[in-house]
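Novice: I need the structure of the sequence given here:
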Amino acid sequence: MADTLEPAQALALWHRAVVDSVRREGPDLSARQMALLLCVYLEEPPHTVRGLAERLNVSKPAITRAVDRLSALGLAKRKPDEADRRNVFIQRTVKGSVFLREFADLVVAASRTEG
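Specialist: Here you go, the predicted structure:
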């Protein structure tokens, strides 16, 4: 694959990775849930609902719903802020790390597929 992707190539890559992900046994995440999960795993902590809402430019209730789903799946967890009980930190989990590593493997495999 070329060093620089054209828009159609980038979409085809994303398409192959997402289709392969959907075909696997495992959680089916919305774009918002995936974006939130990627922020938590790829950006430096700490992560709060307020901070994630600002980062993704969505409402705090929308972040809360996404965190509810990710928590129910074991892909992220909440931890109360000991210094300020109004804050809740959103943290990584081993299951979430494995999920994203497997998704990253799908993206790499898709990038190697001609088509």
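Novice: switch to C-alpha atoms for all contacts and neighbour counts from now on
Specialist: Noted.
Novice: this protein: helices as residue ranges?
Specialist: When secondary structure is read from DSSP state H, the chain shows helices at 7-23, 31-42, 49-56, 60-72, 94-112.
Novice: can you tell me what sits against the second one?
Specialist: The contact list for helix 31-42, computed with Cα atoms under 8 Å, 6 or more residues apart in numbering, reads 47, 52, 56, 63, 66-67, 69-70, 75-76, 90-92, 96-97, 100.
Novice: ok, the first one next?
Specialist: For helix 7-23, the external contacting residues (Cα under 8 Å, 6+ apart) are 28, 103, 106-107, 109-111.
Novice: let's go with 10 Å and repeat that
Specialist: Counting contacts by Cα atoms under 10 Å, 6 or more residues apart in numbering, the residues outside helix 7-23 that touch it are 1-2, 4-6, 27-29, 102-115.
Novice: buried ones in that helix?
Specialist: Using 16 or more other Cα atoms under 10 Å as the test for burial, helix 7-23 gives 13-14, 16-18, 21.
Novice: one more: the shortest one?
Specialist: Residues of helix 49-56 classed as buried: 49-50, 52-53 (neighbour count, 16+ other Cα under 10 Å).
Novice: another one to check against the first:
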Amino acid sequence: MPVELTASQALGLWHQVSLEQVKAGDVDLTMRQVAILLHIYLVPPPHTVRGLAATLGVTKPVITRALNTMGEMGIVDRVRDDRDRRNVIIKRTLTGALYLEKFGDLIIDQGRQLS
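Specialist: This is a model prediction of the structure:
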């Protein structure tokens, strides 16, 4: 069933989710990192630096910097492609999956509070 929101309600929901995420003290991701993380977990793999750069319309170094930070957080992992050593495959992690599950639950909770 589609959810019908006004622009104001949608922004209010995003505001509440953002506030709760910051208050929780969880991993603090940039919008770019969120977009990368959601793409990795919602779009079927494989995911490469080159592919993510093309999808987001940015350069490979931009993706690499984001992945470096996200790797330090443990929410993604990178491995060399055994078939083509020039490619780096981006892998999902349990920490990343749990982060997104919790984030999804937060969105649901805040969405239920919309008036």
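Novice: dead centre of the second structure: give me the residue that sits there.
Specialist: In the second structure, the centroid-proximal residue (Cα atoms, centre = their mean) is residue 37; its distance is 2.5 Å.
Novice: ok, it to residue 6 of the second structure distance?
Specialist: Separation of residue 37 of the second structure from residue 6 of the second structure (Cα to Cα, to the nearest Å): 26 Å.
Novice: now swap in residue 43 of the second structure and tell me
Specialist: For residue 43 of the second structure, the distance to residue 6 of the second structure under the criterion Cα to Cα works out to 27 Å.
Novice: then residue 82 of the second structure?
Specialist: To residue 6 of the second structure, residue 82 of the second structure is 48 Å away according to Cα to Cα.
Novice: swap in residue 66 of the second structure?
Specialist: Separation of residue 66 of the second structure from residue 6 of the second structure (Cα to Cα) stands at 32 Å.
Novice: cool, and residue 100 of the second structure?
Specialist: Taking Cα to Cα, one finds residue 100 of the second structure at 25 Å from residue 6 of the second structure.
Novice: between those two, point out the one with more neighbours.
Specialist: With other Cα atoms under 10 Å as the criterion, residue 100 of the second structure and residue 6 differ in neighbour count, and residue 100 comes out ahead with 17 against 8.
Novice: contacts only, for the more buried one.
Specialist: Applying Cα under 10 Å, 6+ apart to residue 100 of the second structure gives the contacts 34, 37-38, 41, 75, 94, 106.
Novice: narrow those residues to those that are buried.
Specialist: Of the members of these, the ones counted as buried by neighbours, 16+ other Cα under 10 Å, are 37, 41, 75, 106.
Novice: now tabulate those residues in a markdown table and tack on distance to residue 86 of the second structure.
Specialist: Compiled in a markdown table, these are given as follows (distance: Cα to Cα, whole Å):
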| residue | distance to residue 86 of the second structure |
| --- | --- |
| 37 | 22 |
| 41 | 23 |
| 75 | 23 |
| 106 | 38 |
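Novice: relative to residue 86 of the first structure, which of the helices of the first structure is closest?
Specialist: With Cα to Cα, the closest approach to residue 86 of the first structure among the helices of the first structure belongs to helix 49-56: 10.5 Å.
Novice: can you give me the angle that closest one makes with helix 31-42?
Specialist: In this structure, helix 49-56 of the first structure runs at an angle of 110 degrees to helix 31-42, with axes from the mean of the first three to the mean of the last three Cα atoms, to 10 degrees as the basis.
Novice: which other helices and strands does helix 49-56 of the first structure contact?
Specialist: Here helix 49-56 of the first structure touches helix 31-42, helix 60-72, strand 88-92, going by 3 or more Cα pairs under 10 Å, 6 or more residues apart in numbering; DSSP states H and E.
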